[in-house]
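Colleague: Sequence first, then the predicted structure, then my questions.
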Amino acid sequence: MSIRLLLGTALRVLTQVRHDRRTIALILTMPTLLLTLLRFVFDDRLDIFDQIGLMLLGVFPFTSMFLVTSVAMLRERVSGTLERLLSTPLHKLDLLFGYALAFAILATAQASVATAVAYGLLGLRSQGAIGTVLLIAICSAILGSCTGLFTSAFARTEFQALQFAPLVVFPQILLCGLIWPREQMAPFLRLVGNVLPLRYAVGALSEVSTFPEPTTLMWRDLLIVIAFAVVTLVGGAATLRRRTG
């Protein structure tokens, strides 16, 4: 890989996004608006909001970045931009990691806004530090971006890209422990949940909810989230076909 080419790719993507104000607004506001809605849904049970809202700081950024990234990457494929880039000396990993870096920056901004609003304006409380929550939320958002980059290879239209959301996102939400404790699920569902990355992001946030200091289990879950992100990104590179002319 070339750092220069990787950074050049990331800068190009960020420049494109900067001119798309609607996308920026979607990235920065969607998780925050959903958390605000949830806060007033549980207006009389703030203890429930503290528990569910904290977990959703991992779920919402993952979901929104998955949708934005998969559609954006598909546009690059359909428009022929990727084909033209792959006819140059640009390596596939330079390209994918450049995209990942650009969307990681956007994911960091999104998670930072959502976490700041949740704790500063909505009154979210947890045993662990805000900085730890922010780190997990950022990693979850980056995971969503990497997953979106990977799944975009299997779609031909934006509508098809959006159809991957029920297939990729919804099962993870159902099996991550947000809706129902994983310990009370059927054994085969727990096994399925163990190979879904969002389960580990939610697990790490659950540790922060319970313990004032980062635990070994929290760090383990966070490392698994990062590993999933890297694997999906490399898998995305494998779907790209280099052009020689």
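Modeller: That came through, no problem.

Colleague: drop to CA atoms for contacts and neighbour counts, all remaining ones
Modeller: OK.

Colleague: Residue for residue, what is the longest helix the protein has?
Modeller: helix 46-79 (DSSP state H).

Colleague: Buried residues in it, which are they?
Modeller: Using 16 or more other CA atoms under 10 Å as the test for burial, helix 46-79 gives 46, 49-75, 77.

Colleague: Same check on stretch 131-146?
Modeller: 132-146.

Colleague: Ok, stretch 32-40 next?
Modeller: For stretch 32-40, the neighbour count (16+ other CA under 10 Å) marks 32, 35-36, 38-39 as buried.

Colleague: who touches it?
Modeller: 46, 49, 53, 56, 113-114, 117-118, 122 (CA atoms under 8 Å, 6 or more residues apart in numbering).

Colleague: Likewise for stretch 13-21?
Modeller: By CA under 8 Å, 6+ apart, stretch 13-21 touches 23-24, 99, 102-103.

Colleague: Narrow these to just the buried residues.
Modeller: 99, 102-103.

Colleague: Cross the residues you listed against helices and list the overlap.
Modeller: Using DSSP H, those in helices are 99, 102-103.

Colleague: okay if I get those as TSV plus distance to Phe164?
Modeller: Converted to TSV, these look like this (distance: CA to CA, whole Å):
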residue	distance to Phe164
Tyr99	20
Ala102	22
Phe103	19
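
Colleague: Relative to Phe40, how far out is Gly203?
Modeller: Counting by CA to CA, to the nearest Å, the separation of Gly203 from Phe40 is 25 Å.

Colleague: Next: Val202.
Modeller: To Phe40, Val202 is 22 Å away according to CA to CA.

Colleague: what does stretch 97-114 rub up against?
Modeller: Taking CA under 8 Å, 6+ apart as the rule, stretch 97-114 contacts 5-11, 13-14, 27-29, 31-32, 35, 57, 61, 65, 69, 134, 137-138, 141-142, 145-146, 149, 233.

Colleague: so of those residues, which ones are in helices?
Modeller: Mapping those onto helices (DSSP H) picks out 5-11, 13-14, 27-29, 31-32, 35, 57, 61, 65, 69, 134, 137-138, 141-142, 145-146, 149, 233.

Colleague: give the contact list for the nearest residue in space to Leu86 that is not next to it in sequence.
Modeller: Spatially, and ignoring its direct neighbours in sequence, Leu86 is nearest to Arg242 (5.0 Å; CA to CA, 6 or more residues apart in numbering). The neighbourhood of Arg242, defined by CA under 8 Å, 6+ apart, consists of 83, 86-87, 92.

Colleague: And here is the other one:
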Amino acid sequence: MTPARTLATAGRVLSQIRHDPRTIGLLLVVPSLLIGLVAWIFTDTDVFATIGPAMIALFPFIVMFLVTSIATLRERRSGTLERLFSMPLGKGDFILGYALAFGLLAIFQTAIAVSWAVWVCGLEIEGSIWLLFAVAVSDALLGTALGLLASAFARTEFQVVQFMPVLVFPQILLGGIFLPRDQLPEVLQAIGDALPLSFAIDALTAVADGSEDAAWIWGKVLVIGAWIVGSIVLGSITLRRRTP
């Protein structure tokens, strides 16, 4: 794995996305629109003040997971990946290049989503807005990394969607969005506490209400980072050249 090949892969991916306005819209606009819809639904209540940080975690995470996994899988199904691997390009170069490309898009996506939630939807933030942005970026990168991992195992786009009940839905149900995790049955609470999206939701909520200090929040970000690195490494190890 070399930096030049990794950066070349990232540049190629960004060039492809630049010519796909629908994907750009899905990545950059849809999460903010969904956050705005939730804020609108609860416009006359205080509910959005409570669940708003979780929405910042949820929608970019789901969108990044779907787009990254499907885009990566199409490279393999079309035979592009096999042709790339006939050149001096390793699996690590490919996976990390995709992670860098979609990671850059995740930064723009997060900047739009956080700005929309705070300055348009009226989400009140007691802590640092920059810390909120940092946690939100790590959450979007988590969706990217898990999407890359799912694409390494899936054979079709439909199978990618089938991975959502395995990798995404349990994190939503057990992340504390619908019911605080300390009110869940003991086993489910233990599982929920270990899932990476829970760390993002906890950190974003803590920044929003100012309930924890920066050191505690950065500790959550480090755990999310460990999940990101682990997913990318596992994805590069298990990636196949071509779908059978």
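Modeller: In hand now; what should we look at? All values reported here derive from a predicted model rather than from experimental measurement.

Colleague: follow-up on the earlier one: and the contacts of stretch 13-21 of structure 1 as TSV, adding distance to Ile226 of structure 1?
Modeller: TSV is the format used below for those (distance: CA to CA, whole Å):
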residue	distance to Ile226 of structure 1
Thr23	25
Ile24	24
Tyr99	16
Ala102	16
Phe103	15
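
Colleague: Which of the residues you listed sits closest to Leu162 of structure 1?
Modeller: The nearest member of these to Leu162 of structure 1, counting by CA to CA, is Thr23 at 15.2 Å.

Colleague: secondary structure class for that closest one?
Modeller: Assigned with DSSP: H, G, I helix; E, B strand; the rest coil, Thr23 of structure 1 falls in the helix class.

Colleague: just checking, Asn53 of structure 1 touches Leu122?
Modeller: Actually, residue 53 of structure 1 is Gly rather than Asn. No: applying CA atoms under 8 Å, one finds Gly53 of structure 1 not in contact with Leu122, separated by 9.8 Å.

Colleague: Geometric centre of structure 2: which residue is closest?
Modeller: Closest residue to the average C-alpha location of structure 2: Gly143 at 2.3 Å, with CA atoms, centre = their mean.

Colleague: how near is it to Leu58 of structure 2?
Modeller: Distance from Gly143 of structure 2 to Leu58 of structure 2, by CA to CA: 9 Å.

Colleague: go on, Gln183 of structure 2?
Modeller: Going from Gln183 of structure 2 to Leu58 of structure 2 by CA to CA gives 20 Å.

Colleague: Leu37 of structure 2 now?
Modeller: From Leu37 of structure 2 to Leu58 of structure 2 the distance is 14 Å (CA to CA).

Colleague: and if you look at Gln159 of structure 2?
Modeller: Gln159 of structure 2 sits 21 Å away from Leu58 of structure 2, taking CA to CA as the criterion.

Colleague: Ok, Lys91 of structure 2 next?
Modeller: Distance from Lys91 of structure 2 to Leu58 of structure 2, by CA to CA: 29 Å.

Colleague: just Trp119 of structure 2 next, same as before
Modeller: From Trp119 of structure 2 across to Leu58 of structure 2, the span is 19 Å (CA to CA).

Colleague: now swap in Ser32 of structure 2 and tell me
Modeller: 11 Å.

Colleague: repeat for Ile172 of structure 2
Modeller: From Ile172 of structure 2 to Leu58 of structure 2 the distance is 8 Å (CA to CA).

Colleague: Which of the helices or strands spans Arg241 of structure 2?
Modeller: For Arg241 of structure 2, there is no helix or strand it lies in under DSSP states H and E.

Colleague: Glu212 of structure 2 too?
Modeller: For Glu212 of structure 2, there is no helix or strand it lies in under DSSP H and E.

Colleague: Which helix or strand contains the residue lying closest to it once chain neighbours are set aside?
Modeller: Distance criterion CA to CA, 6+ apart; nearest residue to Glu212 of structure 2, sequence neighbours excluded, is Ala206 at 5.6 Å. Using DSSP H and E, Ala206 of structure 2 sits within helix 196-209.

Colleague: what residues does that helix touch?
Modeller: 50, 53-54, 56-57, 124-128, 131-132, 135-136, 138-139, 142, 171-172, 174-176, 192-193, 212, 217, 220-221, 223-224, 227.

Colleague: again, but for stretch 221-239 of structure 2
Modeller: Identification of contacts with stretch 221-239 of structure 2 by CA under 8 Å, 6+ apart yields 91-92, 94-96, 99, 135, 138-139, 141-142, 145-146, 148-153, 196-197, 199-200, 203.

Colleague: What residues sit buried inside it?
Modeller: Of all the residues in stretch 221-239 of structure 2, those buried under the rule 16+ other CA under 10 Å are 221, 224-225, 227-228, 231-233, 235-236, 239.

Colleague: Any chance of those residues in CSV with secondary structure as columns?
Modeller: What follows is the buried residues of stretch 221-239 of structure 2, written out as CSV (three-state DSSP):
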residue, secondary structure
Val221, helix
Ile224, helix
Gly225, helix
Trp227, helix
Ile228, helix
Ser231, helix
Ile232, helix
Val233, helix
Gly235, helix
Ser236, helix
Leu239, coil
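
Colleague: Tell me the one among those nearest to Pro165 of structure 2.
Modeller: Of all the buried residues of stretch 221-239 of structure 2, Pro165 of structure 2 sits closest to Ser231, with 17.3 Å by CA to CA.

Colleague: Now do the shared contacts for Leu37 and Leu58 of structure 2.
Modeller: By CA under 8 Å, 6+ apart, no residue touches both Leu37 of structure 2 and Leu58.

Colleague: sorry, back to before: can you turn the buried part of the contacts of Arg242 of structure 1 into a PyMOL selection?
Modeller: Buried members of those, defined by 16+ other CA under 10 Å, are picked up in PyMOL with:
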select buried, resi 83+86+92
